[in-house]
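> Pasting a predicted model and its sequence here:
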Amino acid sequence: MIPWLTIAIALPAIGAVLVWALPRTGAGGRAPAASAAAVASEGGGGTATAVRAPAATASGAASAENAKRITLGFSLATLAVLVAMSLRFDTSNAGSLQFVEEYPWIPRFGVHFAVGVDGIALTLILMSAVLVPLVVLAAWREHDDREDGGRGYFALILALEAMMIGVFAATDVFLFYVFFEAMLIPVYFMIGRYGRGDERARAAVKFLLYSLAGGLVMLVAVIGVFVHGGTFLWADLVGEDGALAALDPSTARWLFLGFFIAFAIKAPMWPVHTWLPQAAGASRPGTAVLLVGVLDKVGTYGMLRYCMELFPAAVSWFVWPVVVLSLVSIVYGAILAIGQTDMMRLVAYTSISHFGFITLGIFAMTAQAQTGAALYMVNHGFATGALFLVVGLLVARRGSSRIEDFGGVQNAAPKLAGVFLVTGLAGLALPGLAPFVSEFLVFVGVYAFSPAPALIAVIGVVLAALYILWMYQRTMTGPTADSVSGFKDLSAREAWAVGPLLALIIAFGLYPQPLLDAIEPAAERTVVATVDSAEEGGAE
């Protein structure tokens, strides 16, 4: 049997090592420091287009170009492996783990390198693998003025991809925790070292502290799972005959809470969301795509895979508190998005609102709502990823992410403005685009659970139209500002970076069935197991 998942994890990890081992641009080939104008523009407060630093030596420039080519090559190879694997995925059995691999890792403590995917994990892994090469293309010229030409940044992207695939594929609770925590390292440096603006170091530290706090709480719960279950293997822990089936109800609730707190911070949910807008605002657009498009999904995926399935009897105790927190996230995130003057922070706040819809669907305890929530994770990754990339193209041209520094872009760069409009409309879930299907399923499932939360959540839909259309109006329409009159339209490289995401958004908006075939059986399995356990607990 081909170890598909091990290969998919190993490929980007090997690529990261190769990129990191390339000769440095420095040591005789270092590019001179960027000019003061370039630094001011990079901070997001400048009014002039960023000035590139003088070119590095020929050997240094060649090393930087090789780093980009190797990164793109390994990310495409990883995507090809995962596509080949997905073609062998049995959708008729999508609710069960497939491509299972299990190797002893630390036998003394019962830890295994165990991986496998059901339909939900598979779609999230494929989403991650699609986003990475597009981020590489979008960031191709973004670090040319750095002393290493971005070599370190591209190595971090590949290292992060290996961990993203690993965290979604892990079927050993301890292995999941290792990937969950290890992801913090590359993201910390992608924000703190390769971010933009004077706040990037502070944003990176805040991201790290919040994530570590949640991770430490989850570590206690992971240890509790082993103490009470005797194993870390997910398949041996879940189900009526699983090792945690006879868990004391009080203990189950505490362990559930330990996992949930970590996932709520990662998602993020209100009130533990404050790290995200600052981190996204200080990130390069490519980093923001991976941060919001993929990493935050680990939180909501963890709620489905671990909170719901490891402790199904405890879920009923937390349904309504989480529903309330989800509704607050939906409305609060949307209201704050309307008031933002920075496009990167605005998109980050919209994601807080969107994640409220996802957690609302997860805890509505209906198959339709959980199917919609899982589908929402994938569609949000594509839609918000595309929106961040387009905003990044605007920032690169203008040297600023402030909304007031734009105006009339559609007159200078009509193709860029058109792409911005489509990605924005996807963000507000326009019918015919992919997010609409997932949002509709969430509403239908939540209404079946209880009409009141569904009616309150509608406020988020109305506000989404306001913040997206208002941002478009202020940046794209009206008289052309002098600072944007010289904007170039989409280049071929930029079109290749954004085009595939637009195609997926439209394709899955018109025909979402392939995703639903993979996701729905896994969502139904989770709902049935959780509801049955809750009913048994109530009967007792």
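The structure has been received and is ready for your questions. Numbering: from 1, shown residues only.

> can we go C-alpha only for contacts and neighbour counts from here?
Noted.

> I'd assumed Y188 was in contact with F207.
Yes - assessed by Cα atoms under 8 Å, F207 is found in contact with Y188 at 7.4 Å.

> report the longest helix in the chain, please.
In the chain, with assignment by DSSP state H, the single longest helix is helix 367-398.

> what's the spacing between it and its chain's center?
Helix 367-398 sits 8 Å away from the centroid of its parent chain (Cα atoms, centre = their mean, to the nearest Å).

> now swap in stretch 531-540 and tell me
34 Å.

> Next one for the comparison:
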Amino acid sequence: MNAVLIAVLVLPALGAVALALWPGRAERAAGWFAVALSGAVFTLTLVLLNGRRDDGTWHEVDVAWIPSLDVRLHLGVDGISWPLVALTGLTFLLCALYSLRHTPEPGNPRKLLALLSILECGVFGVFMALDAVVFFVFFEVTLLPMFAVIAVWGGAGRRAAARQFLLYTLFGSVLLLVGVVAAMISRGSADLLEWAAAPAEWSGRGQIAVFVVLLIAFAVKSPLWPLHSWLPDAHTEAPTVGSVVLAAVLLKMGTYGLVRVALPAAPEGARALAPVLGALAVAAIVVAGLVCLASTELKRLIAYSSVGHMGFVLLGIATLSVPGIQAALFGNIAHGVLTGLLFFLVGAVKDRYGTGELDRLGGIATVSPLLAGVLGFAAVGSLGLPGLAGFWGEAFAVVAAVDRGGFFTGLGVVAALGAALAAAYFLRLLRRTTVGPPGSAVVADARGVDAFEAAAWAPLVLLALVFGLAPDLLLSLTVAPVEALVAVVNP
């Protein structure tokens, strides 16, 4: 399986080189090449499920990279990382399929797909890294490709949105580097497995300082209120595939980093600052809900809803309990599936109407009943309807907070009220877009759902149903590694 791990990481990078050198006159062939390559990589991520164990790392590669600095290319997957690796593979496959028919101006699907392949390589590296230096390197690899996707293929305000994205993420990157170096010096190792195997035995104040730095770094990427302001602009201006990748996998790098890096690096700091993280997470849920109720643009509304959903994920992490962290990991996947689907659907709406303004939309069900139906499915899934994937992560994050008691009980109650806000703004969205009389926007394209759109939507609809009806498919993977982590972080 070591060869499979390496192949998952290397094939997207090789694909990016091939696409960059592809003859410009064969754009269509380049698109199908990207689909085939993404399909092969996704299949390899599923192969990694073979040989899964209840505890420990399933598959691992550990070779010397920079011997003079004792840095090793240490990669692996376990029950915490594999679901995100598989989600990453699926997301980029669906984006490649979608791009065969839907490439934003100024065109050049070959170049867009090359950037997405580099981005895929970076995201895989983050989720598979078991060395802090390797984690940081791949975290940085994702920065410039996403910046270019927004800046070149985005909307009218793309340059300002891309600059804001770059400035925020560079700020987070500097803090991440400081935190990782401080933790490596204090722990005497860069090995993340060693960090998670035993409690840190260094100064409590030092741990608090390191956890603060790492928390801010990962909060920018999550994003956590009040460091979220780059996200709505980035989502609003990004092309459809950029918004899907951003929602489905890039935001998960922040919450995953908290679990994989920050908690084991400075467990005493995590315990001291857990109430602060919980309070900020609940503030994100409430503030995002109120903003969504006042939002008048479809993409911006979905973007702010992501801030609220990730607030539930962060609340689960803040409990430092097995149910809470499991809820957070489940919520990560559910958000990736449902919000990724929502951004595909918003792209379809804007393709047809030429706008995302709620005041100009309406009556979509009369023009495209299938589009309206899938949009309704994704919206009720995102608001947490029982039986769909969005329910379990948010519900059990609230339960975990209440079970912890004290201050966290109040946080759980407020978070539950925030979930009611989600129901209100998603139902408002559906009322303004799918039902009622047609809006003032002219339907530029009255066609039905095409094959490429259906191919991009169908797997996400299926996963939302499967994980909603059988949540143990994911929870069974995470329970053992989460129990081991909590035993170290919160003994």
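Perfect, thanks for sending it. Just so it is clear, the model here is predicted, and its values are computed rather than measured.

> circling back: does anything pack onto the longest helix of structure 1? Which helices or strands?
With contacts taken as 3 or more Cα pairs under 8 Å, 6 or more residues apart in numbering; DSSP states H and E, helix 367-398 of structure 1 sits against helix 119-138, helix 285-290, helix 343-362, helix 414-427, helix 434-449, helix 492-510, helix 513-539.

> Kindly compare burial across the ones you listed and name the winner.
Neighbour counts (mean count of other Cα atoms under 10 Å) averaged over each of these peak at helix 343-362, with a mean of 29.

> okay, that one sits on what stretch of structure 2?
Using TM-score structural alignment, helix 343-362 of structure 1 lines up with residues 298-317 of structure 2.

> what's the mean distance for the matching stretch versus structure 1?
Once superposed with structure 1, the aligned residues differ from stretch 298-317 of structure 2 by a mean of 0.5 Å; criterion: mean Cα distance after the TM-score superposition for structure 1.

> In structure 1, what sits opposite G204 of structure 2 in the alignment?
That one, G204 of structure 2, aligns with P249 by TM-score structural alignment.

> is it true that that match touches S316?
No - P249 of structure 1 is not in contact with S316 according to Cα under 8 Å; the separation is 11.2 Å.

> If you count surrounding residues, which of those two has more?
For the pair P249 of structure 1 and S316, the greater number of neighbours falls to S316 (21 against 13), based on other Cα atoms under 10 Å.

> which residues touch the nearest residue to that one once chain neighbours are set aside?
Nearest residue to S316 of structure 1, sequence neighbours excluded (Cα to Cα, 6 or more residues apart in numbering): A534, at 6.2 Å. Shown in contact with A534 of structure 1 (Cα atoms under 8 Å, 6 or more residues apart in numbering): P312, A313, A314, V315, S316.

> what does the first one align to in structure 2?
In structure 2, the residue matched to P312 of structure 1 (TM-score structural alignment) is P267.

> Next, count neighbours for the counterpart of V83 of structure 1 in structure 2.
Per TM-score structural alignment, the equivalent position to V83 of structure 1 in structure 2 is L46. Neighbour count for L46 of structure 2, taken as other Cα under 10 Å: 15.

> give me the element L46 of structure 2 is part of.
Assessed by DSSP states H and E, L46 of structure 2 sits inside helix 27-47.

> got a list of what the nearest residue to P106 of structure 2 once chain neighbours are set aside touches?
Spatial nearest neighbour of P106 of structure 2, excluding adjacent residues (Cα to Cα, 6+ apart): W153 at 6.6 Å. With contact taken as Cα under 8 Å, 6+ apart, W153 of structure 2 is in contact with P104, E105, P106, G107, A238, P239.

> picking up where we left off before, excluding its backbone neighbours, what's nearest the match of V83 of structure 1?
Nearest non-adjacent residue to L46 of structure 2 (Cα to Cα, 6+ apart): A86, at 6.6 Å.

> Next, the contact list for the equivalent of W275 of structure 1 over in structure 2, please.
Here W275 of structure 1 is matched to W230 in structure 2, going by TM-score structural alignment. If you count contacts by Cα under 8 Å, 6+ apart, W230 of structure 2 has them with A161, Q164, F165, Y168.

> Quick check: the residue in structure 2 sticking out farthest from the centre vs L427 of structure 2, distance?
The outermost residue of structure 2, judged against the average C-alpha position, is P437 (35.3 Å), by Cα atoms, centre = their mean. Distance, P437 of structure 2 to L427 of structure 2, using Cα to Cα, to the nearest Å: 16 Å.
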